[in-house]
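Novice: what shape does this take:
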Amino acid sequence: MPRIPPNIFGAAFGWAGLAGTWSAAGGAGLAPQWIAQALLAIAAVIWVAALVAYLACALGHGVLRDDATHPVLGPFLSLALISPMILASTGIAPLAPATGAVLTDLFIVLTVIHGSWFTGQLIYGDYALDQLHPGYFLPTVAGGLVAAMTAGAVGQPVLGHVMFGYGVVCWFVLGSIILARLFFRPALPAALTPTLAIEVAPAAVASLAWFGLNGGKIDGVAQFLAGYGMLIVLSQVRLLPMFLRLKFTISFWAFTFSWAAVASVALHWLVITRPSGYIALAWIVVVAITVLIGAITVRSIVALAAGTLFPPRPAAAPSAAAPALQPQESVTGAREAH
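Specialist: Here you go, the predicted model:
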């Protein structure tokens, strides 16, 4: 059995994000809601399959603890808990409100426990700045903001506001550290370069959470979030040459939920503000994100059949005890080569 990495859970997360975009289109009267529900069902099947495959591999190889504390892979385990929050709140709650709310709360609690443990592990463990990557947003930032979004969806606004604060403060703290690492340290290795797409997610998911808590109004907070979101989305254009050179791996799923969240926010703004031609623009957004996630799904199936989907397990990289700095010319060289 191949060593299945924790970022396998990104597939279900991405399909749940696509369902969210189609749900936003459905709410605006642009598409039938059954499409979103069908996509959620696919996400649920993928999540179950990923959970079974990952646990069989991790327990069989005895690497579950190692994965949880691994400086590269560790953050991705949180997706096993974050994705079910969306599935429960938007897939189950509309059909069985009490069951959906209970399951949503259960996974919110588990996400908070894991995020708190992960934060303590960062303090306790032996990590180095160069091991940091945007996937570190997942346990607390994505966990907190998705929890806020889903709590609002099941009618728990107080819990939603609490989790919104949890996620936003973690975003401010971790975001500054991650950007400092990306700005001033050597470039990420190719296997982790797709995680740069996760940079667009915090502002987008925070916007979706806030819309769910404030009744969908574009108020001062939504405008504030849109300002930073615009910066970080447009900055990704400069990264396109780097993305286009990458060899396809399972890490490409980092593009899916991140950009699906951006698409959902764009739809919300288009529907509320109604600029000229907004319906055509909305459909361009929906089709674009559907094609992106569909293409990554097809490439993943092809790579899985060819046995190339899962890259070799990444090394732990330099520990905190290793020399922290390299000569400036080495840093420059690494970036130019990348």
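Novice: CA only for contacts and neighbour counts going forward, please
Specialist: Fine.
Novice: okay, helices next: where are they in the stretch 1-150 of the chain?
Specialist: Taking DSSP state H, counting those that start in this stretch as the test, the helices found in the stretch 1-150 of the chain are 10-27, 33-61, 64-69, 79-86, 97-124, 143-153.
Novice: list the buried residues in the shortest one.
Specialist: Within helix 64-69, the residues that qualify as buried are L64, D67, A68, T69, counting by 16 or more other Cα atoms under 10 Å.
Novice: for the first one, which non-adjacent residue is spatially closest?
Specialist: Nearest non-adjacent residue to L64, counting by Cα to Cα, 6 or more residues apart in numbering: A58, 5.0 Å away.
Novice: burial of the one you found, as a residue count?
Specialist: 19 (other Cα atoms under 10 Å).
Novice: ok, now the one 3 residues further on?
Specialist: For H61, the number of neighbouring residues by other Cα under 10 Å comes to 12.
Novice: returning to that earlier point: correct me, but the residue nearest to L64 touches D66?
Specialist: No: between A58 and D66 there is no contact, the gap being 9.2 Å when judged by Cα atoms under 8 Å.
Novice: for the helices of the stretch 1-150 of the chain, give me TSV that also has distance to G294.
Specialist: Converted to TSV, those look like this (distance: least, Cα to Cα, whole Å):
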stretch	distance to G294
helix 10-27	9
helix 33-61	11
helix 64-69	28
helix 79-86	18
helix 97-124	27
helix 143-153	23
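Novice: point out the most buried one among those.
Specialist: helix 143-153 (a mean of 29; mean count of other Cα atoms under 10 Å).
Novice: other SSEs contacting it?
Specialist: If contacts are counted by 3 or more Cα pairs under 8 Å, 6 or more residues apart in numbering; DSSP states H and E, helix 143-153 sits against helix 79-86, helix 97-124, helix 157-184, helix 201-214.
Novice: next, format these as a markdown table and append distance to W269.
Specialist: Formatted as a markdown table, the helices and strands packed on helix 143-153 follow (distance: least, Cα to Cα, whole Å):
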| stretch | distance to W269 |
| --- | --- |
| helix 79-86 | 21 |
| helix 97-124 | 27 |
| helix 157-184 | 20 |
| helix 201-214 | 10 |
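Novice: one more sequence to fold, the one below, so I can look at both together:
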Amino acid sequence: MAESFPSTGPDLPSPTLSARLRELAAYLAAPTAGHLTEEQRALSLGIARRLVTTLAAELDVGIDVTALWDDWLAGGIPSAERLAPACFARGEEHRWRQQSAQSAPTVSPGTAETADGPPAAGESELSDTDRAFLALRIADRRRFDALGNPAIAVADLDPDLLRALLLDIAAWWLARDKGDGNRAAALGDAVRTTGEAQQSATGIDAEAKAYHATLIANGDLSAVAAGAIARHDWTTLVALAAAAGKRRYADMALALITAEAAALPVLLAPLRLDSAALAPLEASLAMLPARALAGDDAGSGATA
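Specialist: Here you go, the predicted model:
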């Protein structure tokens, strides 16, 4: 007869093994659910790193960002639960736009939509609509780093998440300095100043509202939104839908990307688009691989 030994489970000699087993347990608990692909993981991690780097520089240029990120990679990002939705939304929007850029139809846009930058001082021929569109484009460019990688602009970050990340970075820096009193006071001031500066900053949400208001005043909202869909100009569509629905740009982007086809008319109802105008949007979203659908209990997309 085989002897029976009580099982206490395997020893967990390292955080790495422990994390792998937790990940496997989560997978076994829901094996048919959609899981992150390597691309999605890399995008979200890169977005998080760029945001942390930017915020650390806002607090104190002397912060060793490399050491900070290495420590957080090893031990975990303190505000991971709150940061994950923002990074995932930005990463999924980037994947969607990149895919569409490879297959977007050639449609002649208006004057503002072909411009490469803000109007020069003498370009008085630009209308208020053109200027509002250019301001939206400039705000969108700030959501990338110098190499064109997706990022989250400080002006676009949820204020509560901003404060949490700033406090996490400050706490890490103080721990490295053994709680230096002078530095603690300086960091506290920097956290407050950065938060106040964000309140007066103009990000993509503010520019979306301004562009939406201009189009409403001119009676052009539906036509411009339909044109954006035809061109696969998802930045403009998301901005107008967010402003019309009184939602943040990032929230609307994720809502559209994860929406079932039947939910799109409801999400975009304030834009007053007909069903034919939505067809290119539905087709584009259907082509996005590893897309998580809000109404799919079993998940959607490839496993990691």
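Novice: any idea what the TM-score comes out to?
Specialist: TM-score for the superposed chains, counting by TM-score structural alignment, normalised by the length of the second structure: 0.32, backed by 160 aligned residues with a Cα RMSD of 6.0 Å.
Novice: for A25 of the first structure, find the nearest of the helices and strands packed on helix 143-153 of the first structure.
Specialist: Minimum separation from A25 of the first structure across these (Cα to Cα) falls at helix 201-214, 13.8 Å.
Novice: which other helices and strands does the helix or strand just after the closest one contact?
Specialist: Sequence order places helix 220-235 as the next helix or strand after helix 201-214 of the first structure, per DSSP states H and E. Here helix 220-235 of the first structure touches helix 201-214, going by 3+ Cα pairs under 8 Å, 6+ apart.
Novice: which residues touch the helix it packs on?
Specialist: For helix 201-214 of the first structure, contacts defined as Cα atoms under 8 Å, 6 or more residues apart in numbering pick out 137, 141-142, 145-146, 148-150, 152-153, 157, 160-161, 164, 168, 171, 216-218, 221-222, 225-226, 228-229, 257-259, 261-262, 264-265.
Novice: gap between L234 of the first structure and L182 of the first structure?
Specialist: Counting by Cα to Cα, to the nearest Å, the gap from L234 of the first structure to L182 of the first structure is 16 Å.
Novice: more neighbours: which of those two?
Specialist: Under the criterion of other Cα under 10 Å, the comparison of L234 of the first structure against L182 puts L182 first, with 18 against 11.
Novice: any idea how far that one lies from V331 of the first structure?
Specialist: According to Cα to Cα, L182 of the first structure and V331 of the first structure sit 11 Å apart.
Novice: do the same with T104 of the first structure
Specialist: T104 of the first structure is 44 Å from V331 of the first structure, by Cα to Cα.
Novice: check A50 of the first structure too.
Specialist: 37 Å.
Novice: and what of A204 of the first structure?
Specialist: 31 Å.
Novice: V158 of the first structure now?
Specialist: Distance of V158 of the first structure to V331 of the first structure, computed by Cα to Cα: 46 Å.
Novice: with I289 of the first structure instead?
Specialist: Distance, I289 of the first structure to V331 of the first structure, using Cα to Cα: 35 Å.
Novice: of these two, who's got more company?
Specialist: More neighbours surround I289 than the other of I289 of the first structure and V331, with 24 against 15 (other Cα under 10 Å).
Novice: sec struct for the more buried one, please.
Specialist: helix (DSSP: H, G, I helix; E, B strand; the rest coil).
Novice: my guess is it contacts A19. True?
Specialist: No: taking contacts as Cα under 8 Å, I289 of the first structure lies outside contact range of A19: 10.6 Å.
Novice: and L136 of the second structure, how many neighbours?
Specialist: By other Cα under 10 Å, neighbour count at L136 of the second structure equals 23.
Novice: now it: which helix or strand?
Specialist: helix 128-141.
Novice: leaving out chain neighbours, which residue sits closest to D128 of the second structure?
Specialist: Nearest residue to D128 of the second structure, sequence neighbours excluded (Cα to Cα, 6+ apart): T214, at 7.3 Å.
Novice: following the chain onward from the one helix or strand that neighbour maps to, which element is next?
Specialist: Secondary structure from DSSP H and E places T214 of the second structure in helix 204-218. Reading on from helix 204-218 of the second structure to the C-terminus, the next helix or strand found by DSSP H and E is helix 221-231.
Novice: show me what contacts R97 of the second structure?
Specialist: Neighbouring residues of R97 of the second structure by Cα under 8 Å, 6+ apart: W234.
Novice: emit the PyMOL select command for whichever of the contacts of helix 201-214 of the first structure are buried.
Specialist: To isolate the buried subset of those in PyMOL, counting by 16+ other Cα under 10 Å, use the following:
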select buried, resi 137+141+142+145+146+148+149+150+152+153+157+160+161+164+168+171+216+218+222+225+226+229+257+258+259+261+262+264+265
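Novice: count of neighbours near E81 of the second structure?
Specialist: Neighbours of E81 of the second structure (other Cα under 10 Å): 9.
Novice: and it, that's in a strand?
Specialist: No: E81 of the second structure is assigned helix when assessed by three-state DSSP, not a strand.
Novice: can you tell me how far it is from A164 of the second structure?
Specialist: E81 of the second structure is 11 Å from A164 of the second structure, by Cα to Cα.
Novice: do the same with D71 of the second structure
Specialist: Distance from D71 of the second structure to A164 of the second structure, by Cα to Cα: 17 Å.
Novice: compare the two and say which is more crowded by neighbours.
Specialist: Per other Cα under 10 Å, whichever of D71 of the second structure and A164 has more neighbours is A164, with 16 against 13.
Novice: ok, which stretches of the stretch 1-150 of the second structure are helices?
Specialist: Taking DSSP H, counting those that start in this stretch as the criterion, the stretch 1-150 of the second structure carries its helices at 15-29, 38-59, 65-75, 80-101, 111-114, 128-141.
Novice: packing partners of the helix or strand just after the helix holding L136 of the second structure?
Specialist: Later in the chain than helix 128-141 of the second structure, the nearest helix or strand by DSSP H and E is helix 159-176. When contacts are defined as 3+ Cα pairs under 8 Å, 6+ apart, helix 159-176 of the second structure packs onto helix 38-59, helix 181-200.
Novice: sweet, I'm off.
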